[in-house]
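Student: how would this look folded up:
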Amino acid sequence: MTVLTRRPVGVVAQAATPAAAVTRRPVEGSVHSWDLSTGVDGPGSRFVTFLSGCPLTCLYCHNPDTWRMRDGRRTSADAVIAEARKYTRFIAAAGGGATVSGGEPLLQPVFTGELLHRMKHELGLHTALDTSGFLGVRATDALLRDVDLVLLDIKSWDRDTYKKVTGRPLRPTLDFAHRLADLSQDVWVRFVLVPGLTDDPANVEGVAAFAASLGNVSRVDVLPFHKLGEPKWQALGTPFTLHDTPPPTPDELAAARAVFTAHGLHAV
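Tutor: Prediction:
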């Protein structure tokens, strides 16, 4: 992940009446980094803004340095939009868009909403929101109207496993998923296959059946567990409890994807 240099942005002045001017504070948020990616954060090549702060502490998180909002850089929406604008022609040609990720972007719903709105209406980009759904109640209807695609991470169907993986309950994610279905919001479900943790056949079946029941899931990404983020855990002085867990084999991934396919879902 590449952290690019942010340019400071000044206060924007907006005329309120001919006789006076009102100073408007720019919308700001805590940003970890931004980057260009292809294939993993929505369709096509995308400008991805990674926000800082997350209420989950997933055991396999590859970016634990995004957990605390105070560790991010205070950045204005103007600065993010200015950076994204540099790549709009390339992104459009590549059939991509812009994704707001994290951390958990709904921990900063005002900032996230501002970015999505401006990416969509000012830059004309396809927009995606990458979220665990745990803070789905913070996503206003107005925010969701500026989202073309939700990347919804469902870590587990088994409640105890979900709590073990994330430190949080599953119910808010399911409630948010139902809300997105009611809104006919396009969703890609993302599920990380972790041997010995989330790969129980009943667990995979549960996620698949739930995703299929929603009616608005156009794709499922079955993602292999990896340990690329382990050095970050070490740098933070935090034990990485999955150190001895192997990644799933190609056959194990294929078997999990087959479960989703059997439910009529497009699984990759």
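Student: C-alpha only now, for contacts and for neighbours.
Tutor: Will do.
Student: Mind jotting down where the helices sit in the stretch 1-150 of the chain?
Tutor: Secondary structure of the stretch 1-150 of the chain by DSSP state H, counting those that start in this stretch: the helices cover 77-85, 88-93, 109-121, 141-145.
Student: Other residues contacting the second one?
Tutor: Read it as helix 88-93. The contact list for helix 88-93 (C-alpha atoms under 8 Å, 6 or more residues apart in numbering) reads 44-47, 97, 123, 125.
Student: was I right about R73 contacting W34?
Tutor: No: when contacts are counted by C-alpha atoms under 8 Å, R73 is not listed as touching W34 (11.4 Å).
Student: between those two, which one's more packed in?
Tutor: Set side by side, R73 and W34 show more neighbours around W34, with 23 against 16, by other C-alpha atoms under 10 Å.
Student: residues contacting the more buried one?
Tutor: By C-alpha under 8 Å, 6+ apart, the residues touching W34 are 1-4, 47-50.
Student: quick one: which of these sit in strands?
Tutor: 47-50 (DSSP state E).
Student: quick one: which of those is nearest to F225?
Tutor: Checking those against F225 by C-alpha to C-alpha gives F50 as the nearest, at 20.2 Å.
Student: Against V40, how distant is that closest one?
Tutor: According to C-alpha to C-alpha, to the nearest Å, F50 and V40 sit 13 Å apart.
Student: So what's the residue count around T112?
Tutor: Neighbours of T112 using other C-alpha under 10 Å come to 24.
Student: Now do it against V27, distance only.
Tutor: For T112, the distance to V27 - C-alpha to C-alpha - is 10 Å.
Student: Could you do E205 as well?
Tutor: 42 Å.
Student: Compare the two and say which one has the larger neighbour count.
Tutor: For E205 versus V27, the count of surrounding residues by other C-alpha under 10 Å is larger for E205: 18 against 15.
Student: for comparison, sequence B:
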Amino acid sequence: MSTVQALEPGSRHELRVGISPDAPDEDKVKDEVGAFGYCHSYESSSRYDGPGLRVVLFMSGCLLRCTYCHNPDTWHLKDGTYVSAEQVLKRLGDFAPSLRSLGGGLTISGGEAMVQLAFAKRIFAGAKAMGLHTAIETSGFLGDRVDDSFLSVVDLFLLDIKSSNPDTYRKVTGRDIAPTLRFAERLASINKPVWVRFTLVPGFTDDPANVEGIAKFVAPMKNVEWVEVQPFHQMGEFKWKAMGLEYKHYDTPPPSRDLVNRVIEQFRSAGCNAR
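Tutor: Here you go, the predicted model:
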């Protein structure tokens, strides 16, 4: 049984491994209460992960294995810290007055928060009770697990659509694309606000047809407020090396400014608000 520990402040770029060796596998989480969960860290002053100034909580556990992931130390629960939702909310409460005054709130990222759905829901509900805006960054792969009560405590979905081509999606994530697209369509059907995020990886996801496929899928969705093009970077390379994982992107360069502009323009030409 994992030991409850203190939630650590820090950065998504810090390596944290082997903290809770008795944790279950990320695909075997069975928790309907959500009083405790596994987290990597939190940041207290992000202006990137949703509107305004935000606290970002990085949860542990993910079923995707993206080849360019910059946080592979969030894949497994065993690498996270076992904390109580009560402690998370108490710490969040310290920031709440400033977050409200600056138009911000709480974003839960990962990893994939839907691995620990009850834990995430409890924290979101607590944040809403503080009057905070709530957002989740998710691949949508586990969207079929989400019920209406969970949707009611999340104001914004930062939805990663990594490819429109099923073969490319499986190549870069190890999973099927269909659950993500199904979840996107569900969010559109209830008009839930979404920012679509697309990671631009030269030689992997930059094919014009791949980008065009995402653009045409997203453009008719009136709930999608932004498409955000995220350039690939090498900031997570050291984690792969430290964890003894095979990293396929040692020679992958960041996308050029011209390439980023081309992709943004593809989204805009299709009718998306893109940046």
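Student: Using CSV, please lay out the helices of the stretch 1-150 of the first structure together with distance to A255 of the first structure.
Tutor: Below are these laid out as CSV (distance: least, C-alpha to C-alpha, whole Å):
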stretch, distance to A255 of the first structure
helix 77-85, 38
helix 88-93, 34
helix 109-121, 36
helix 141-145, 34
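Student: Please identify which of these is closest to K164 of the first structure.
Tutor: helix 109-121 (26.2 Å).
Student: so where do the strands sit in the first structure?
Tutor: 12-17, 20-24, 28-38, 45-51, 73-76, 97-101, 126-131, 149-153, 187-193, 217-224.
Student: What is the equivalent residue in the second structure for A254 of the first structure?
Tutor: Taking TM-score structural alignment for the superposition, A254 of the first structure sits opposite N261 in the second structure.
Student: do L180 of the first structure as well
Tutor: Looks like L180 of the first structure aligns to L187 there (TM-score structural alignment).
Student: Now the ones in strands among the contacts of W34 of the first structure in a markdown table, please, with extra columns for neighbour count.
Tutor: Formatted as a markdown table, those follow (neighbours: other C-alpha atoms under 10 Å):
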| residue | neighbour count |
| --- | --- |
| F47 | 27 |
| V48 | 25 |
| T49 | 22 |
| F50 | 24 |
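Student: Out of those residues, the closest to P195 of the first structure would be?
Tutor: F50 (27.3 Å).
Student: Now that closest one: closest residue in space, sequence neighbours ignored.
Tutor: Excluding the flanking residues, the one nearest F50 of the first structure by C-alpha to C-alpha, 6 or more residues apart in numbering is G102, at 4.4 Å.
Student: So which bit of the first structure is stretch 75-92 of the second structure matched to?
Tutor: Across the first structure, the stretch matching stretch 75-92 of the second structure (TM-score structural alignment) is residues 67-84.
Student: Buried ones in that stretch, by neighbour count?
Tutor: Within stretch 67-84 of the first structure, the residues scored as buried using 16 or more other C-alpha atoms under 10 Å are 67-69, 72-81, 83-84.
Student: ok, now stretch 145-158 of the first structure?
Tutor: By 16+ other C-alpha under 10 Å, the buried positions in stretch 145-158 of the first structure come out as 146-158.
Student: Repeat that for stretch 130-138 of the second structure.
Tutor: Neighbour counts over stretch 130-138 of the second structure (16+ other C-alpha under 10 Å) mark 130, 132-138 as buried.
Student: How about stretch 17-32 of the first structure?
Tutor: 26, 28-32.
Student: With stretch 196-208 of the first structure instead?
Tutor: So stretch 196-208 of the first structure, judged by 16+ other C-alpha under 10 Å, has buried residues 197-200, 203-208.
Student: Stretch 249-256 of the first structure too?
Tutor: In stretch 249-256 of the first structure, counting by 16+ other C-alpha under 10 Å, buried: 253, 256.
Student: which other residues reach it?
Tutor: With C-alpha under 8 Å, 6+ apart as the test, stretch 249-256 of the first structure has contacts from 193, 199, 204, 222, 224.
Student: residue contacts, L265 of the first structure?
Tutor: Taking C-alpha under 8 Å, 6+ apart as the criterion, L265 of the first structure is in contact with 212, 217-220.
Student: counterpart of it in the second structure?
Tutor: Using TM-score structural alignment, L265 of the first structure pairs with C272 in the second structure.
Student: do L170 of the first structure as well
Tutor: Match for L170 of the first structure (TM-score structural alignment): I177.
Student: now V217 of the first structure
Tutor: So V217 of the first structure corresponds to V224, using TM-score structural alignment.
Student: How many neighbouring residues does the residue lying closest to that match once chain neighbours are set aside have?
Tutor: Among residues not flanking V224 of the second structure along the chain, V194 sits closest, at 4.7 Å (C-alpha to C-alpha, 6+ apart). V194 of the second structure has 24 neighbours, counted by other C-alpha under 10 Å.
Student: one step back: show me the contact partners of the match of stretch 75-92 of the second structure.
Tutor: 6-9, 26-32, 47, 49, 51-57, 65-66, 103, 111, 114-115, 118-119.
Student: now it, how far from the centre of its chain.
Tutor: Here stretch 67-84 of the first structure is found 15 Å from its chain centre; the criterion is C-alpha atoms, centre = their mean, to the nearest Å.
Student: try stretch 84-104 of the second structure
Tutor: Taking C-alpha atoms, centre = their mean, one finds the center of stretch 84-104 of the second structure at 20 Å from the center of the full chain.
Student: can you check stretch 47-64 of the first structure too?
Tutor: 8 Å.
Student: try stretch 100-118 of the second structure
Tutor: Using C-alpha atoms, centre = their mean, the offset of stretch 100-118 of the second structure from its chain centre is 9 Å.
Student: Give the buried residues for that stretch.
Tutor: Result for stretch 100-118 of the second structure [16+ other C-alpha under 10 Å]: buried residues 100, 104-118.
Student: Would you mind stating the distance between the match of L265 of the first structure and G110 of the second structure?
Tutor: Using C-alpha to C-alpha, we find C272 of the second structure at a distance of 26 Å from G110 of the second structure.
Student: Under the alignment, what does P239 of the first structure map to in the second structure?
Tutor: For P239 of the first structure, the residue aligned by TM-score structural alignment is E246.
Student: Return the residue of the second structure aligned against R159 of the first structure.
Tutor: R159 of the first structure maps onto P166 in the second structure, by TM-score structural alignment.
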